[in-house]
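Asker: What shape does this take:
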Amino acid sequence: MPETEPVESAPQNPSGVQSPSDGQSTPVVPSPASTVSPAAAQGAAALAIRGLVKRFGDKVAVGGIDLDVPTGSFYGLVGPNGAGKTTTLSMATGLLRPDAGQIWLHGVDVWQNLVEAKRLVGVLSDGVRLFDRLTGEQLVTYSGLLTGMDRATVDERVSDLLALLDLESAGGTLVVDYSAGMTKKIALACAMVHAPKVLVLDEPFESVDPVSAANIRDILKSYVGSGGTVIVSSHAMDLVQRMCDHVAVIAAGRVLAAGTVDEVRGGSTLEDRFVELVGGRHHAEGPEWLRIS
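Answerer: Okay, the predicted model is just below:
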């Protein structure tokens, strides 16, 4: 299996990842491929990925990712635009077939047992169209029935979720008429209705107002506290630092660092560490004509 490539030369300490700027080792979780066998990872991780590759024509979107997401963790996936986050999550949840590699959800090989794997995961995909000519209540009900639950159970859960997400008054409104924030919340309800073991959320707080975002965070923390696992892809570093207990930094389709938030960020903020790892920051005042005084 391919190993996660270090940012610089391979460190002597296998539990470190080299910083591109200072060459110092920052303690992170060891590269999964080099320290954990796939069989062990299946039992220990909610999500285990080995050697994941995806190409679109000549472009390599994901270039051999290895990653373990511990069961019961609140895991953040961060990276610049085009880093491969959404592609990775799409393959991990059975939405996009990989060119190479293996993925397990709680020990179930996703692409060998796709139906079984999909029962274990709830997905909120950024930008994916919903059946928006249904009402909110109808959409969540439809999502629940697709999983094979009986109608009485679905009805009870739909009622609970609409109340939990402050959508009771909008339950009879067509989703096409929802605001962006309401659409995000109803999509989250669809992802949660079958009580999955893993929630995979791509930019779940984008376009969501602060009050709704706070309520969603409380719901997700309660879900993790009860034994569930949440994987969040986000550009909001401060949000990830406050909300997540584990994080992986991805750029150019590879994992640059992974571990607990404290391990990855070291003594700095997650945002500073992210910029240090990814690079590309320009210290400039801008053109003279843009300066007002």
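Asker: going forward, measure contacts and count neighbours with C-alpha atoms only.
Answerer: Will do.
Asker: Start and end of stretch 140-159, how far apart?
Answerer: According to Cα to Cα, to the nearest Å, stretch 140-159 extends 10 Å from its N-terminal end residue to its C-terminal end residue.
Asker: Show me what counts as buried in it.
Answerer: Along stretch 140-159, the positions that meet the burial threshold by neighbour count (16 or more other Cα atoms under 10 Å) are 140-145, 154-155, 157-159.
Asker: same thing with stretch 105-116?
Answerer: Within stretch 105-116, the residues that qualify as buried are 105-111, counting by 16+ other Cα under 10 Å.
Asker: Give me the contact list for that stretch.
Answerer: Defining contact as Cα atoms under 8 Å, 6 or more residues apart in numbering, one finds that stretch 105-116 is touched by 41-48, 92-94, 97, 102-104, 117-118, 120.
Asker: still on that earlier bit, next step: the buried residues of stretch 105-116 restricted to strands.
Answerer: Cross-referencing the buried residues of stretch 105-116 against strands under DSSP state E gives 105, 108-109.
Asker: and those residues as TSV, adding distance to P27?
Answerer: Putting those into TSV (distance: Cα to Cα, whole Å) gives the following:
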residue	distance to P27
L105	26
V108	30
D109	30
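Asker: Is G259 within a helix or a strand, and which one?
Answerer: G259 is part of strand 254-260 when elements are defined by DSSP states H and E.
Asker: thinking again about what came up before, which member of the ones in strands among the buried residues of stretch 105-116 is positioned nearest A170?
Answerer: A170 lies nearest to L105 out of these, by Cα to Cα, at 33.9 Å.
Asker: Roughly how far does the closest one sit from G43?
Answerer: From L105 over to G43 (counting by Cα to Cα), the distance is 9 Å.
Asker: Now do the strands for the protein: every range, in order, please.
Answerer: Ranges of strands in the chain, per DSSP E, are 16-18, 25-27, 45-56, 59-70, 74-78, 100-105, 108-109, 121-124, 198-202, 229-233, 246-251, 254-260.
Asker: So for V240, which of the ones you listed sits nearest?
Answerer: strand 74-78 (6.0 Å).
Asker: returning to what we had before: closest to E276 among the ones in strands among the buried residues of stretch 105-116?
Answerer: Comparing these against E276 with Cα to Cα picks out L105 as the nearest, at 31.5 Å.
Asker: The closest one and P196, how far apart?
Answerer: Relative to P196, and taking Cα to Cα, L105 is found at 11 Å.
Asker: list residues touching both of the two?
Answerer: Taking Cα under 8 Å, 6+ apart as the criterion, L105 and P196 both touch L120.
Asker: circling back to that earlier point, nearest approach to A284 belongs to which of the strands of the chain?
Answerer: When those are ranked by distance to A284, counting by Cα to Cα, first place goes to strand 246-251 at 23.4 Å.
Asker: That closest one packs against which elements?
Answerer: Contacts of strand 246-251 with other secondary structure elements, assessed using 3 or more Cα pairs under 8 Å, 6 or more residues apart in numbering; DSSP states H and E, are made with strand 74-78, strand 254-260, helix 261-265.
Asker: Please dump these into CSV; it should also carry distance to R242 and mean neighbour count for every row.
Answerer: Formatted as CSV, the helices and strands packed on strand 246-251 follow (distance: least, Cα to Cα, whole Å; neighbours: other Cα atoms under 10 Å):
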stretch, distance to R242, mean neighbour count
strand 74-78, 10, 26
strand 254-260, 12, 25
helix 261-265, 9, 21
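Asker: One more, so I can put them side by side:
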Amino acid sequence: MDETGEPVISIRSLAMNYGDKPVLRWINLDVFKGQIIGYIGPNGAGKSTTVKILLGLIQGYIGEVKILGRDISDGDVEYKRRIGYVPEVADIYESLTAQEYLTFIAQLYGMNYSKANHKAEQLMISFGLESVYSSRVSSFSKGMKQKVLLISSLIHNPDILFLDEPLSGLDANSVIVVKEILACLAAQGKTIFYSSHMMDVVEKISNRIVLLNDGQIIADGSFHQLQEKSKEGSLEQIFNELTGFHDHKEKAEQFVSIVQEV
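Answerer: The predicted structure follows:
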């Protein structure tokens, strides 16, 4: 992790409205090579909007966004070849086999079929899915589909990886493997932008945590820096403290009391 070089992602005075509603409020953020950024916040805080802007999926924002040194507003989409993305809800082509889907995605990134097919098959083997490489994705479990999505985001060896709830549906052993994969990628200089509501996972895998609330960055630092600043123990407690969410116990007790009504 090198914070002395040029940022791989640079955001300056980023603002975005949906109609009259401000979603992002003048965000400034630099992300560097080899960082695993835990990008967290309550629902509606602006996390997904930020990522979609960075991916070039949303226009109409105010401010400057540079990825790999280039302003993404210039219309050149070449930078997208160096990006991988796992969305929270993905429209995976379930009528295709895993082989057809992965080679199709790889070819979109500019890989030739032979290389894509070999690499996809090897990655499926690594995930223990060699027996279903030629099977239709529609027959896969949620966890198997998630592994295919992870492979599709990495098959072209991107420099920046955007992950939105990437561990969804994975069994405990697979979660451990994926965490280790992310650590290995970061050690090799890859940058990972990781968004999740699973605070314990974010706490363990991120070397930097950015907390967004109401469209603004309200905390930015390592877990230990955030811990010292807020005087709280876990990331979940820090999150609740900084976002002003204090009535979770009361809400839970109220819910259970209704469930137990005779």
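Asker: just to revisit the earlier point, now for the helices and strands packed on strand 246-251 of structure 1, which one comes closest to P210 of structure 1?
Answerer: Set against P210 of structure 1 and scored by Cα to Cα, these come closest in strand 74-78, at 19.4 Å.
Asker: Could you tell me where the closest one falls in structure 2?
Answerer: For strand 74-78 of structure 1, the aligned range in structure 2 is residues 36-40, judged by TM-score structural alignment.
Asker: got the contact list for that stretch?
Answerer: By Cα under 8 Å, 6+ apart, stretch 36-40 of structure 2 touches 31, 47, 186, 191-197, 202-203, 205-212.
Asker: let's see 7 Å
Answerer: For stretch 36-40 of structure 2, the surrounding residues in contact (Cα atoms under 7 Å, 6 or more residues apart in numbering) are 186, 191-197, 202, 206-212.
Asker: now it, how far from the centre of its chain.
Answerer: Per Cα atoms, centre = their mean, to the nearest Å, the displacement of stretch 36-40 of structure 2 from the mean C-alpha position of its chain is 8 Å.
Asker: same thing with stretch 6-13 of structure 2?
Answerer: On the basis of Cα atoms, centre = their mean, stretch 6-13 of structure 2 sits 17 Å off its chain's mean C-alpha point.
Asker: my guess is I231 of structure 1 contacts V200, does it?
Answerer: Yes. Contact status for I231 of structure 1 versus V200: in contact at 4.8 Å, counting by Cα atoms under 7 Å.
Asker: So which residues of structure 1 form helices?
Answerer: Residue ranges of the helices in structure 1, as given by DSSP state H, are 32-35, 38-44, 85-92, 114-119, 136-146, 151-164, 180-192, 210-225, 237-243, 261-265, 270-278.
Asker: Read off where the longest one ends up in structure 2.
Answerer: Under TM-score structural alignment, the alignment places helix 210-225 of structure 1 onto residues 172-187 of structure 2.
Asker: what range in structure 1 does stretch 151-162 of structure 2 sit on?
Answerer: The counterpart of stretch 151-162 of structure 2 in structure 1, using TM-score structural alignment, spans residues 189-200.
Asker: Span of that stretch from start to end?
Answerer: 13 Å.
Asker: about what we covered before: among the buried residues of stretch 105-116 of structure 1, which two are most distant?
Answerer: Based on Cα to Cα, the longest span within these runs between H106 and W111 and measures 13.3 Å.
Asker: once aligned to structure 1, how far is the match of strand 74-78 of structure 1 on average?
Answerer: Following superposition, stretch 36-40 of structure 2 is found to deviate from structure 1 by 0.8 Å on average (mean Cα distance after the TM-score superposition for structure 1).
Asker: Aligned to A180 of structure 1, what sits in structure 2?
Answerer: Correspondence of A180 of structure 1 to structure 2, assessed by TM-score structural alignment: K142.
Asker: Which of the helices of structure 1 sits closest to R55 of structure 1?
Answerer: Set against R55 of structure 1 and scored by Cα to Cα, the helices of structure 1 come closest in helix 85-92, at 9.9 Å.
Asker: any idea how far the closest one is from the chain center?
Answerer: On Cα atoms, centre = their mean, the centre of helix 85-92 of structure 1 falls 8 Å from the chain's centre.
Asker: What lines up with L146 of structure 1 in structure 2?
Answerer: For L146 of structure 1, the equivalent position in structure 2 is taken to be L108, counting by TM-score structural alignment.
Asker: what do you get for A252 of structure 1?
Answerer: Under the alignment (TM-score structural alignment), A252 of structure 1 pairs with D214 in structure 2.
Asker: Its match against A45, yeah?
Answerer: Yes. Judged on Cα under 7 Å, D214 of structure 2 makes contact with A45 at a distance of 4.7 Å.
Asker: Just tell me what D166 of structure 1 corresponds to in structure 2.
Answerer: For D166 of structure 1, the aligned residue in structure 2 is G128 (criterion: TM-score structural alignment).
Asker: Tell me how many other residues crowd that match.
Answerer: Using other Cα atoms under 10 Å as the criterion, G128 of structure 2 is surrounded by 13 other residues.
Asker: Tabulate the buried residues of stretch 105-116 of structure 1 (TSV), appending distance to L220 of structure 1.
Answerer: Conversion of those to TSV gives the following (distance: Cα to Cα, whole Å):
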residue	distance to L220 of structure 1
L105	19
H106	19
G107	23
V108	23
D109	25
V110	24
W111	27
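Asker: Just give me the residue closest to the centre of structure 2.
Answerer: For structure 2, the residue whose C-alpha lies nearest the mean C-alpha position (Cα atoms, centre = their mean) is L163; its distance is 2.1 Å.
Asker: Contacts only, for it.
Answerer: When contacts are counted by Cα under 7 Å, 6+ apart, L163 of structure 2 touches 85-87, 193-195.
Asker: just M111 of structure 2 next, same as before
Answerer: When contacts are taken as Cα under 7 Å, 6+ apart, M111 of structure 2 is in contact with no other residue.
Asker: Can you tell me how far it is from L96 of structure 2?
Answerer: To L96 of structure 2, M111 of structure 2 is 19 Å away according to Cα to Cα.
Asker: I'd guessed the match of A180 of structure 1 sits against G169; true?
Answerer: Yes. Counting by Cα under 7 Å, K142 of structure 2 does reach G169; the two are 5.5 Å apart.
Asker: How far does stretch 77-85 of structure 2 sit from its chain's centre?
Answerer: Taking Cα atoms, centre = their mean, one finds the center of stretch 77-85 of structure 2 at 14 Å from the center of the full chain.
Asker: To clarify, my last question referred to stretch 69-85 of structure 2.
Answerer: 17 Å.
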